[in-house]
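Colleague: Coordinates for the following, if possible.
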Amino acid sequence: AVVGDNRNLPIPLPKHHDVRVMTLDGALLDGKPSAPALTVFQPSAAPGFAPTHPSEDADLERVRGHRVEVGGQAWKIVRGDLHRHTEISMDGATDGTLYDTYRYAINAAELDFIGISDHNYGQWLDTDEPSNPQSDSEYQWWRAQKLADVFYVPGRFTPLYGYERTPNFPLGHRNVFHDKRGVFSLKVPKLHVRESPETLDSDPQNLWSYLRRTGGIGIPHTTATVMGTDWNRRDDEVIPVVEIYQGDRNSYETQGGPRSALPEEPGPGGAGRKPFQKGLVWNALGAGYRMGFVAASDHASTHISYANLIVPAGLTTRADLLDAFRARRTFASTDNIVVDFHTAQAQQGSEIRASEAPELAVNVEGTGPIRTVEIIKNNRVVYTKRGEGASKVSFRYRDEAFADTSMGETALIHDWKRPETGVRARPSESESYYYVRVVQSFSAAEPEKPGEIAWSSPIYVLR
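Modeller: So this is what the prediction gives:
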């Protein structure tokens, strides 16, 4: 039985939770109730189309089999999606049910973890008005958390407890995750705080306090859209990573970057236009933010956006996943690409101190020919390695201009020194960040056309 409530899927939420059931007349079974006979499914014919990912089984085996030892610890990669909706969300009707989402994650995509992120467990506008039926989402909250336990398979598949919190620009949408059950969502003030300017500072502070109190994390997404942020309010401890790419929309790395929107070619949600350009990730990095990178889906998109976590080899628990987020041991990809980026002692996402340029190890295993592997330092591309048609690229990089810690130009950086914003300026001590961007060729016939992409998390180097 499922919650039906005589509704069509486009109607946001059931209100009475009516359940339809049926009975079977034992007489129809000759008085001997028994289970129906099961037969092996025999497809009538082979599919008449080519699979989208003909090498996916081999790709997954390569990702899951990857091991690297860094800092005396053996590490592996787990891959998942941290932004999927279901019928619980007011805009999730076409995404299907909770069961559909778990079926996709386990069977179709063969993910290692998932974070379903329905809007405030079913809440939406005017959630501070108790008379509004959409304010009461306790049943949806219970159902979402219950199914996260039902589908938990230790060592194989790990659902997180999560939801999406949705105040609009300049505060920004964030997906919120916990590793323990029983934490309810933090409500969004009426009308996304637009009519209450005084809450522009208090609402983020409430979120930071809530995440510390409950042991959760928040992940900003669609940062350079109407759903994004201007980066004026920060807390790196509880907001450790950012969704740099979304399968349903765009990349939000930098203006002019791969799959990013431009003013003359804007994307959904105002991407590429003012004032939303303030939310580009390079603007945050230019201000001294410490963030790791993930990719995720949101709506409809499948098999094109992954959050990859680097965790200790062995059994992976929910706590291991959140530890990886907090340590920024993550990389984002649009396909099953391996991005292994580290120093001798530190994984990607780490903050290290060095008096001379550290040696950065880069190992990339693609799903097709690699066009370029770039090293980005302080908002500039400082090194490019051509793939020359190979699907694997490995090299070591040492920055010959290590003493130069200047920050590259960014779009619409504002005055980060305003004390009321809570955003500190870049520290006086010298520092740089480095990360890897991988761009595959679109096809063998079009090797220079950009194809699938991956982004490592930055390594932050303090002198």
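Colleague: From now on I want contacts and neighbour counts done on CA atoms only, so please keep to that.
Modeller: Noted.
Colleague: Report the next helix or strand after the lengthiest helix in the chain in sequence order.
Modeller: Under DSSP state H, the helix in the chain containing the largest number of residues is helix 199-214. From helix 199-214 onward toward the C-terminus, using DSSP states H and E, the following helix or strand is strand 217-220.
Colleague: Report how many residues lie close to Tyr152.
Modeller: A count of nearby residues for Tyr152, using other CA atoms under 10 Å, gives 16.
Colleague: any idea which helix or strand carries the closest residue to it other than its chain neighbours?
Modeller: The spatial neighbour of Tyr152 that comes closest, neighbours along the chain excluded (CA to CA, 6 or more residues apart in numbering), is Thr158 at 5.2 Å. Element membership for Thr158 (DSSP H and E) is strand 158-159.
Colleague: before we go on, could you also do this sequence so I can check it against the first one:
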Amino acid sequence: MRTPIPFRGEGKRLLPLAPSFLALALAIALFLPIQQGACAEALPASYDYYFGNLHSHTSYSDGVLTPSDAFKHARDAARMDFHAVTDHGYYMQEATNLHHWFMALEEADRFYAPGRFVTLIGYEWTFTDGHINGFDTSRAASRDTQRSVPEFFEFLAEHSGIGMFNHPNYGIQPNWNDFEYSGLGDAHISLLEVGSGPYRHNIRNERAYRRALDRGWHIGATSDQDNHRADWGTAAPTRTCIIATELTREAVLAAMRGMHTYATEDSNVRVFFSSGESVMGDEIVIDPKALMAGEPLEFRVYVSDPDAADHLELVQIVASGGEVVWESELGQAPPHATGAIGGAYETVVTLAPRSSYNWYYLRAVQGDDDVIVTSPIWVTTGSGIAVCDFAPADAVVREGLSTRVKAEIVNRNKGAIDRVKAVLYETGESGRRAVSSQCVDLTGWAGTDIWFDWTPTAPGEARLQLELVLPGREVPELFQAAPILARGAGITRVLIDEGHNNR
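Modeller: You can find the predicted model right below:
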């Protein structure tokens, strides 16, 4: 499992804050004007932005030409910093064309130029539940040998590989049983195509991204082209941006594992999302008592595009459940409007985590409707427990009428946790009242459903809270449901005649 980055300076410093950011924060706090030079560096000096594509094909499977052609086009025509050829794995097995796998590796080595252009060879594992790209393994997986999703996860684990969920569009595939949580898979699947091809248009998969995050997956955002024609990188301006220490294979693969990425429909926009020393892709572990006390965290937002025509329309922070917890509408704002510095937008946002497990990502929209989505920052209490689908089963909830409330408890720990006390509370201005409680055993690396009975006592907005008492932990874990509208007892019943179609 990935090691969380400790909060408040404890342990390793991943990305130290630049002095320019400290100057910015102080200026915002004092409501002083900010000099343009104060924000000249979007990233610490040792890091940079690198743009490329992590999903493409050649004639070694169902595309055209060769990996050499793909790398040359991506480097010279698309002017990308990195490019991955990911032909279908079942084309490169002993029973098919195994030699193509080794030829692709040799071609990638010929075009690899550290500091200028990084070449990667991966493969696409195709299965009825969904397609997944694999990277950094000694051979390609195939649907003919890895015949189920768990078997593919085992293959990645055996080879210490990196996985990426491909084109997670609910219209074309079931998305791995709606992103059913697998701890083994989560240990190696690092990325998801928030934007994906095919060909000359981008398909937005933000709904699937949010669903995977809610179900406990730790994955970062990419936007790739799934090229099958000779247009590697030029089919569309969409890019995956990687924040890395240098332009080498090792650094790019490390950034992919660490989810230091964002998905962009603009080919060169710079985005930085951080909190303290943690950046997109990191997990911040807070004291459970700080959560109970409502202590906030500061998030830094930075968006900059070197193209003057690409003005920023909207910036949002999206949180667990898909809730927009902060946004700034900029419209046609000139460069020196509030928060815009020399053509860049930068601000600091204060947010208080609501639950023991939270994720936040930055979403930006440009004037031409290009969308940028970053990898999340997770804020948790370190228990390894997430909760999703915490809501009544009934679409309409009525005062005085019992309804069933479900929650899926995701145990991201490898080991099982037995005898967890789960208490459902209804909260309001007068405090909270216990509705029901039970004990539940949590399977390791999996989700467990739990059900409660709840009867709203009054019409209007109701709020539910789930408290989990884990053995050996002093402070309970807290999770909030989205607000629920309870209808009055006298709600009108409407009968609909579906036997006629009079128009």
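Colleague: tm score of chain vs chain?
Modeller: The TM-score (TM-score structural alignment, normalised by the length of the first structure) is 0.63; 308 aligned residues with a CA RMSD of 2.2 Å.
Colleague: The residue nearest to Tyr152 of the first structure maps to what in the second structure?
Modeller: Alignment note (TM-score structural alignment): Thr158 of the first structure maps to Val118 of the second structure.
Colleague: and if you look at Pro189 of the first structure?
Modeller: By TM-score structural alignment, Pro189 of the first structure lines up with Asp144.
Colleague: ok so, going back, show me the contact partners of the strand holding Thr158 of the first structure.
Modeller: Contacts to strand 158-159 of the first structure, defined as CA atoms under 8 Å, 6 or more residues apart in numbering, come from residues Asp112, Phe113, Ile114, Gly115, Ile116, Ala148, Asp149, Phe151, Tyr152, Thr316, Thr317, Arg318.
Colleague: run the last query once more with 7 Å
Modeller: With contact meaning CA atoms under 7 Å, 6 or more residues apart in numbering, strand 158-159 of the first structure is reached by Asp112, Phe113, Ile114, Gly115, Ala148, Tyr152, Arg318.
Colleague: What is the burial count for the nearest residue to Arg67 of the first structure once chain neighbours are set aside?
Modeller: In this structure, Arg67 of the first structure finds its nearest non-sequential neighbour in Lys76, 5.0 Å apart by CA to CA, 6+ apart. Per other CA under 10 Å, the neighbour tally for Lys76 of the first structure reads 18.
Colleague: Secondary structure element holding Lys76 of the first structure?
Modeller: Counting by DSSP H and E, Lys76 of the first structure is part of strand 73-84.
Colleague: What is the three-state secondary structure of Ala255 of the second structure?
Modeller: When classified by DSSP: H, G, I helix; E, B strand; the rest coil, Ala255 of the second structure comes out as helix.
Colleague: I'd like to know how far it sits from His55 of the second structure.
Modeller: Using CA to CA, to the nearest Å, Ala255 of the second structure is found at 16 Å from His55 of the second structure.
Colleague: who's more crowded, those two?
Modeller: Just comparing Ala255 of the second structure and His55: by other CA under 10 Å the higher neighbour count belongs to His55, 30 against 18.
Colleague: The more buried one -> the first structure?
Modeller: Superposed on the first structure with TM-score structural alignment, His55 of the second structure falls opposite His83.
Colleague: now do Phe127 of the second structure
Modeller: In the first structure, Phe127 of the second structure lands on Pro167 (TM-score structural alignment).
Colleague: excluding its backbone neighbours, what's nearest its match?
Modeller: Per CA to CA, 6+ apart, closest to Pro167 of the first structure is His192, 4.5 Å.
Colleague: Can you tell me the SS state at that neighbour?
Modeller: helix.
Colleague: same question, His73 of the second structure
Modeller: helix.
Colleague: What separation do you get for the residue lying closest to the match of Pro189 of the first structure once chain neighbours are set aside and Gly122 of the second structure?
Modeller: Leaving aside its sequence neighbours, Asp144 of the second structure sits nearest to Tyr90 (CA to CA, 6+ apart; 6.7 Å). Tyr90 of the second structure sits 12 Å away from Gly122 of the second structure, going by CA to CA.
Colleague: ok, these two, which is more surrounded?
Modeller: Higher neighbour count among Tyr90 of the second structure and Gly122: Gly122, with 29 against 23, using other CA under 10 Å.
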